[in-house]
Structures are given as C-alpha cells and as structure tokens.
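Visitor: sequence first, then the predicted structure:
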Amino acid sequence: MTSFDDDIYLLPHVIKFWLYLVILIPSIICSLFVLYYLLFDRTLRRALNNHTIIVLIFVCLICQLTIYPWMLYFYKNDNHWYRTLTFCSIWGFIDWGLYITQAILFAWASIERHILIFHDRWVTTRKKRFYIHYLPLILLMLYCLLFYSIVYFIPFCKNFVHDYVSPCISVCSYDNHAFFLWETVVHQILPNLTIIIASITLLIRILRQKHRMRQRIQWRKHRKMTIQLLSISFLYLIFSFPNTIMILMYLCGLPYHIGYNVKIYAEFISYLVTLFFPFVCIVSLPELRKKIKRILLLRPTAISVYPETFTIKYNRNTRHIGILDNKVQ
C-alpha cells in the first residue's frame, strides 16, 4: 500500500486528511463500543462466530489509534516529516502486516461460517472446537505476525526509508520475484477471492435450505451469522476487492502505466475497510443495534416493580388485625 501513495495530484492530501478525520473519530468510538459488548456480554462472548470478529475489532482499533493519526499528521504537514527506519518499520508492519492479517482471518471466518451453519456437529465437544475453531485462528494469526515481523524488522536484505510516502518504508524483499509472487497471490488475491466465493456459496446454500420445510427453524437459528458474514463481505467487495483486481491484472502482465489512476483510487479506498468495519459490525448485530438505540434515545433501563406481601395475624380476643411482616419479593 505504498507504491502509489505519493501522487498528490489525483488525490490531494487535504481531501485525504478531512475524509479520514471525519470517519476516524466515530469509527474509534464504534470500535470501543463493539469490543466492550462483545467481551462483557456473556452470550455474545461465548458465541463461536464472534471470536474472529473480536480479534478483527482489536486489529482495527490498533490501526485506528496508530497509522491513521500518523497519516493525518503526514498529510497536514504536506510530506514534511522526517522519520527513522525503526519508526517506519513499525508503521509498515501495522499498515500492511495487520491489514493482510485482517483479510486472511476474515477469509477463514467466511469458510468457518459454512461449518458453524451446516456442520455444527463438528464443534459440539471441547476437543472438536479446539481443532476446528480455535487452532486455525491461532495458527493463521501466528503465521501472519511472524511473516511480517521478519519482513519489516529482521529482513534478509536492507530496507530503507522513503520520506515522500505515508508508510515511509521501502521493503527490499519485494525485489525478490518468488517472495513477491507468494505475498501477492497468497496474501492478497487468495483471501479476497475466498471471501467473495465463500459468501456467495453460503448465500446460495442458505436460500436452497430455506425453501425446505424442515430447514426453516435452522434458518432462524443461523440467520444472524449469515447476515453478519454477508455484511462484512460486502464491505470487502466494495473497498478492498477493486485493489485486488488491479493487482491481479498487473500480475497477469498488464503494463503498469495502464490503469495507474484507477490503482491510486483503489488503494486509497482500501484504507476505508478498517474505518467502516466497526459500523458494519453494529449493523449486523441486532443486540448492539438495540443497545445503541436505547443509548441515543436516553431510555432508562426498565425497573421491575412487584407488589408488597404482608403477613397478617388476627387476634380473636381483641379482634385486632396486626401486620407482622413486610417483605418485598
């Protein structure tokens, strides 16, 4: 995400600055809100389909609190910002490494939805849940973090600072054709294609099953997971997939001067995935939507009122009725 960022004629820095700033502040608030309820609501926290979402929100929040403020400062100062190689390596790792990590993890989530909806017996026991649900998530995270830690912090060649772009590092590993091919195909093209294909096939399977009488109850049970997946997949389709298409076309031999302007815009809007991700999570989770409506409308939590129960004793001699006990149930 660094090659075309220095063209300020097609996308002036003032436009980037204000667009990112306007979206960034509410996006951070939404990330904190979603993360809070997914972690502290026991039902939401224990749902297997929310575990990957929690990790992705964490990734979004890290990016929102680091690289986006850095980009705003860079655009505000019109490229005049001297940075060290260490700082630029951290920026590059968060900017590109976590972006790819997010795409790969959601690609796995797209596949896992098929398991959770159509093969839920695979995760009925603790052992099965570990191997089918937790282990792939852990391995993919470790792979991505280790891979990009080597690329940015302990490369086999020498990275250098590129002062005139926002992620101010030029990665020498991309000069190796084998590395470039692996990183482009496996880390960029394959995850986005997986998200699109898995989402389309899930929708087709759901529609087929929904029209069967015996599957109506099952559809209601898994509707939330399906809507959540399709909503986030639509986000990737709009903001990330165009950049993937351009990368694929260049990899297939398209000259770089063709579609140069399109690539600049496609790369620019790909940064919006992280900013809009929390909003899509709220829209796709009805529990969070209800909480937000209650907060915005300032509706107090309903207080249950129960009748008081009295224990009454009747004295035959004095014909007096006395209240001996007063309890609130």
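Guide: Yes, it's here. Bear in mind the structure is a predicted one, so any value in this text is a computation, not a measurement.
Visitor: all contacts plus neighbour counts: C-alpha atoms, from now on.
Guide: Will do.
Visitor: Cys144 - nearest residue in space that isn't next to it in sequence?
Guide: Take Cys144 and drop its neighbours on the chain: the residue closest to it by C-alpha to C-alpha, 6 or more residues apart in numbering is Thr101, 5.7 Å away.
Visitor: who are the packing partners of the helix or strand hosting the one you found?
Guide: Using DSSP states H and E, Thr101 falls within helix 98-118. Helices and strands touching helix 98-118, by 3 or more C-alpha pairs under 8 Å, 6 or more residues apart in numbering; DSSP states H and E, are helix 48-65, helix 135-153, helix 190-210, helix 216-239.
Visitor: so what touches the helix or strand Phe277 falls within?
Guide: Using DSSP H and E, Phe277 sits within helix 272-284. With contacts defined as C-alpha atoms under 8 Å, 6 or more residues apart in numbering, helix 272-284 is touched by 23-24, 27, 30-31, 34, 57, 60, 63-64, 224, 227-228, 231-232, 235-236, 239-240, 288-289.
Visitor: mind giving me the ChimeraX select for those, buried ones only?
Guide: Typed into ChimeraX, the line below selects the buried ones among the contacts of helix 272-284, using 16 or more other C-alpha atoms under 10 Å:
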select :24,27,30,31,34,57,60,63,64,228,231,232,235,236,239,240,288
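Visitor: tell me the spacing between the residue nearest to His162 when sequence neighbours are not counted and Ile264.
Guide: In space, and not counting its chain neighbours, His162 is closest to Cys168: 4.8 Å by C-alpha to C-alpha, 6+ apart. From Cys168 over to Ile264 the distance is 17 Å, taken as C-alpha to C-alpha, to the nearest Å.
Visitor: want to compare, so here's the second one:
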Amino acid sequence: MVWIAIERHLLVFHSQELLRGQWRKLLFHYIPIIICLIWPPIVYLGLVVFPAQCTNAWDFGTLLCGPPCYTYTGTYGIYDFISNVSVPLLLNVLINILLIIRVIKGKMSRQPGIDWRRHRKMILQFWAISTLHIALWSPLVTVSLIQMTVDPLFMIDQYTTLEYILYYMPLILPATCLFGMPEIVNKIKDFLLKRRTNVVTIGDLARTGQTRQTQQNVTVR
C-alpha cells in the first residue's frame, strides 16, 4: 500500500522522468514490487513458522489460533509492529496529505506539464484505496500504541473486534478498485446483460415450442 502511494505520486508529478529509460522503470517500478512480494514471506517465515527465539503454543479456540510467540519477546514484536504496521500506515497518511496539497497547489498555479484530466482517475482511485487502508488499520494501530505506551488495559475487551475489522480489507479492496475503473465495470455489465438476454431468449423459444406442440396435439385430437 505504501509503495502504491509513492508510485502514484511519482506517476502524477514525475511521469516523464520516471518512464524515460529502461533502468528507471526497473528501479522505480519492478524492483520495489519484487521487494514487496518477497519481503513478507521471508520475514514471517522466520518469525512465525521457524522461530528461533521462542516456541509457539497455539490455541485453536481463539482468533488466528492465538498470536505467535515472537509478539511476546519484546524486540521482535516491537520491530514487527513499528516497521511493518505503524510506519507504513503513517507514511500512507503523510503521502495522502502531500498529494492533496500538491494537487491543489498545482491546479491553482496551473502547473505546466501535468494533464490533470488524464491523472484525475488515477488520483481518485489512489485516494479510495489509501483511505480504505487507513480507515481499517488506524483503529487497531492507535489502540495498540496506547496499550504499549499509556495503559495496557485500554479497550482490551474490544481489541479482538478491531482485529476482525482488518479482514474487511481484502474483501472490500476489489470493489474499491473497480469503482476507479469504470470501463471494466461497463464491460462486466454488458457481459451480464448479454448473458441474461440470451437466457431469456432461449426460455422464450422453449415456451414457444411447447405452445406449438400443445396446439398440434389439440388439433390432432
């Protein structure tokens, strides 16, 4: 999510420089995506599946079978929460604010070299995706920070509910992306309407055939 925010920012304000040359595409597009794909499996295989610092004790009656043991070891738990959860969320918020400021400033000053009509759809889609990420993750991160720094029992009874909220992210994200791509939505609508029309036509033909067969039977009798 953070790299999407950064890349969209670069594509809006530095698209000409970013897309000029294969090494720029490799450096600013492909390599970050590859890192984002391989980083989580490597980190969580080491922390959860093959932990060297502790032994997992799973409880199959609780959410996620209970948290992995590294969350209780101090250093590893704090590292994961700060570097993989809190910092990306904070960066997403800051980049969102910066993008809004730059868009307003650029439109007011009529910044040359930027086709705002062309980038409008991309900016709105980015805001929708980033807002979803921020809205679903902020409550849990905020409560966790308060528990770590001020009151360990703060909203302790509601904490599990906040963890369940995170599961709405992969469920709502595809619909959020589709709303930013109306051409794909129109293709899906056309496909469904065409398929429905075909089904109705076949049904009508079947009923017409049955009616004709009945009329023939009555005539024979």
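Guide: Nice, I can see it. Here the structure is a predicted model, which means the values were calculated and not measured.
Visitor: hmm, back to that, in JSON lines, list the helices and strands packed on helix 98-118 of the first structure along with distance to Glu183 of the first structure.
Guide: Formatted as JSON lines, these follow (distance: least, C-alpha to C-alpha, whole Å):
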{"stretch": "helix 48-65", "distance to Glu183 of the first structure": "20"}
{"stretch": "helix 135-153", "distance to Glu183 of the first structure": "10"}
{"stretch": "helix 190-210", "distance to Glu183 of the first structure": "10"}
{"stretch": "helix 216-239", "distance to Glu183 of the first structure": "19"}
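Visitor: among those helices, which is nearest Cys172 of the first structure?
Guide: Nearest to Cys172 of the first structure, of all those, is helix 135-153, at 8.6 Å by C-alpha to C-alpha.
Visitor: please compute how far the longest helix along the first structure lies from its chain's middle.
Guide: Taking DSSP state H as the criterion, the first structure has its longest helix at helix 13-40. The chain centroid and the centroid of helix 13-40 of the first structure are separated by 12 Å under C-alpha atoms, centre = their mean, to the nearest Å.
Visitor: one more: stretch 160-175 of the second structure?
Guide: Averaged over its C-alpha atoms, stretch 160-175 of the second structure has a centre that lies 10 Å from its chain's centre (C-alpha atoms, centre = their mean).
Visitor: stretch 115-123 of the first structure now?
Guide: The chain centroid and the centroid of stretch 115-123 of the first structure are separated by 22 Å, computed with C-alpha atoms, centre = their mean.
Visitor: kindly report the same for stretch 151-161 of the second structure.
Guide: On the basis of C-alpha atoms, centre = their mean, stretch 151-161 of the second structure sits 26 Å off its chain's mean C-alpha point.
Visitor: coming back round to it: residue in the second structure matching the residue nearest to His162 of the first structure?
Guide: Matched to the second structure by TM-score structural alignment, Cys168 of the first structure sits across from Cys65.
Visitor: that match - how many residues pack around it?
Guide: 11 (other C-alpha atoms under 10 Å).
Visitor: might one say that it is in contact with Asn56?
Guide: No - the criterion here is C-alpha atoms under 8 Å, and Cys65 of the second structure misses it with Asn56 at 10.3 Å.
Visitor: Ala266 of the first structure touches Phe239, doesn't it?
Guide: Yes - between Ala266 of the first structure and Phe239 there is a contact under C-alpha under 8 Å: 7.5 Å.
Visitor: residue nearest the centroid of the second structure?
Guide: What sits nearest the mean C-alpha location of the second structure, by C-alpha atoms, centre = their mean, is Leu173, with 4.4 Å.
Visitor: gap between it and Thr131 of the second structure?
Guide: Counting by C-alpha to C-alpha, the gap from Leu173 of the second structure to Thr131 of the second structure is 11 Å.
Visitor: ditto for His119 of the second structure
Guide: For His119 of the second structure relative to Thr131 of the second structure (C-alpha to C-alpha), the value is 18 Å.
Visitor: same question, Arg110 of the second structure
Guide: According to C-alpha to C-alpha, Arg110 of the second structure and Thr131 of the second structure sit 26 Å apart.
Visitor: next up, the contacts around Met181 of the second structure.
Guide: Lys121.
Visitor: under the alignment, what does it map to in the first structure?
Guide: Using TM-score structural alignment, the equivalent of Met181 of the second structure in the first structure is Leu285.
Visitor: what helix or strand is Pro51 of the second structure on?
Guide: Using DSSP H and E, Pro51 of the second structure is not contained in any helix or strand.
Visitor: any idea what it aligns with in the first structure?
Guide: In the first structure, Pro51 of the second structure lands on Pro155 (TM-score structural alignment).
Visitor: could you do Lys121 of the second structure as well?
Guide: Superposed on the first structure with TM-score structural alignment, Lys121 of the second structure falls opposite Lys224.
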